[in-house]
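Trainee: have a look at this prediction, sequence included:
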Amino acid sequence: MKERKRLEEMGIVLETHQTRINGLGVSRAFGDWFPKENQTGIISEPYLSDLFELTVEDRRVILASDGLWDVMNGEKAFSLIESISDSTEASKKLIQTALSSSKCLDNITVIVINLH
């Protein structure tokens, strides 16, 4: 609701069940220059809903667009790349797996960061 309020305060008119702004299913995004420059309500300032601390046991971080998360959850993503040590190859594996899914309806960006 905070995000909806932010958009409405910017003068963005939203229908009751509207889930997209200019075709995008998000109101915050990296890139997407055109929507941000044309005051559509899309901004690049991150919104952090849950903060967590990495521990010494954490080996990797996956940064990805909704194109990946619409297809799989974090547990599935980490299990898919568990045996792949190279972060670039791990990213490619996640992208290839998502693209081969019938649920894949979006573009996909994935960055895997090895912490150790």
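Mentor: That came in fine, so what should we check first?

Trainee: C-alpha from now on. contacts and neighbour counts both.
Mentor: Noted.

Trainee: other SSEs contacting the lengthiest helix in the chain?
Mentor: Criterion DSSP state H: the longest helix present in the chain is helix 87-99. Counting by 3 or more Cα pairs under 8 Å, 6 or more residues apart in numbering; DSSP states H and E, the packing neighbours recorded for helix 87-99 are helix 66-69, helix 74-80, strand 110-114.

Trainee: those: which one's closest to residue 88?
Mentor: Among those, the nearest to residue 88 by Cα to Cα is strand 110-114 (7.0 Å).

Trainee: hmm, who's touching the closest one?
Mentor: 59-65, 68, 87-88, 90-92, 94-95 (Cα atoms under 8 Å, 6 or more residues apart in numbering).

Trainee: dropping in the other structure now:
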Amino acid sequence: MWIANIGDSRAVVCERGAANQLTVDHEPHTTNERKRIEKQGGFVSTFLGDVPRVNGQLAVARAFGDQSLKAYLSSEPDVKHVPINSSVEFVILASDGLWKVIKNQEAVNLVNSIKDPQATAKRLTSEVLAKR
């Protein structure tokens, strides 16, 4: 399986019941992303009660759009090849709407016994909404 991600998307695989994060979240405050943004003339700000943002606006360091911030962002995805074998049960693909609320292993545990993808998505959505 090939996984490519950008921004706040994340892929988590369930392997023998254990969650394994396959991708890196592209958040502006991480060392590599902050250095890249600053090298390109941008800045990362953190206001009390808020998340780090590129030039005080965008909460991801990599994105396709956002024309006004294009000079400071990257649209280069991280790409990874992941061998699939019989120990891999499923993959959860989601954005920070899920991952800021639910930990990787918690998400895997919530849906491990569900076989229908739509029912899985509904279960994760219900859990996020219940926790907000």
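Mentor: Sure thing, it's come through. A quick note: this is a predicted structure, and the numbers were derived from the prediction, not measured.

Trainee: overlay them and tell me the TM-score.
Mentor: Overall, the chain-to-chain superposition scores 0.66 on the TM-score scale (TM-score structural alignment, normalised by the length of the first structure); 97 aligned residues with a Cα RMSD of 2.8 Å.

Trainee: circling back: let me know the closest of the contacts of strand 110-114 of the first structure to residue 12 of the first structure.
Mentor: The nearest member of the contacts of strand 110-114 of the first structure to residue 12 of the first structure, counting by Cα to Cα, is residue 65 at 23.6 Å.

Trainee: next, count neighbours for the closest one.
Mentor: By other Cα atoms under 10 Å, the residues close to residue 65 of the first structure number 16.

Trainee: tell me the residue in the second structure aligned with it.
Mentor: Mapped onto the second structure by TM-score structural alignment, residue 65 of the first structure lines up with residue 95.

Trainee: just give me the match in the second structure for residue 111 of the first structure.
Mentor: Using TM-score structural alignment, residue 111 of the first structure has no partner in the second structure.

Trainee: count of neighbours near residue 111 of the first structure?
Mentor: 17.

Trainee: quick check: closest non-adjacent residue to it.
Mentor: residue 63 (5.1 Å; Cα to Cα, 6 or more residues apart in numbering).

Trainee: surely the one you found is within a strand?
Mentor: Yes: assessed by DSSP: H, G, I helix; E, B strand; the rest coil, residue 63 of the first structure belongs to a strand.
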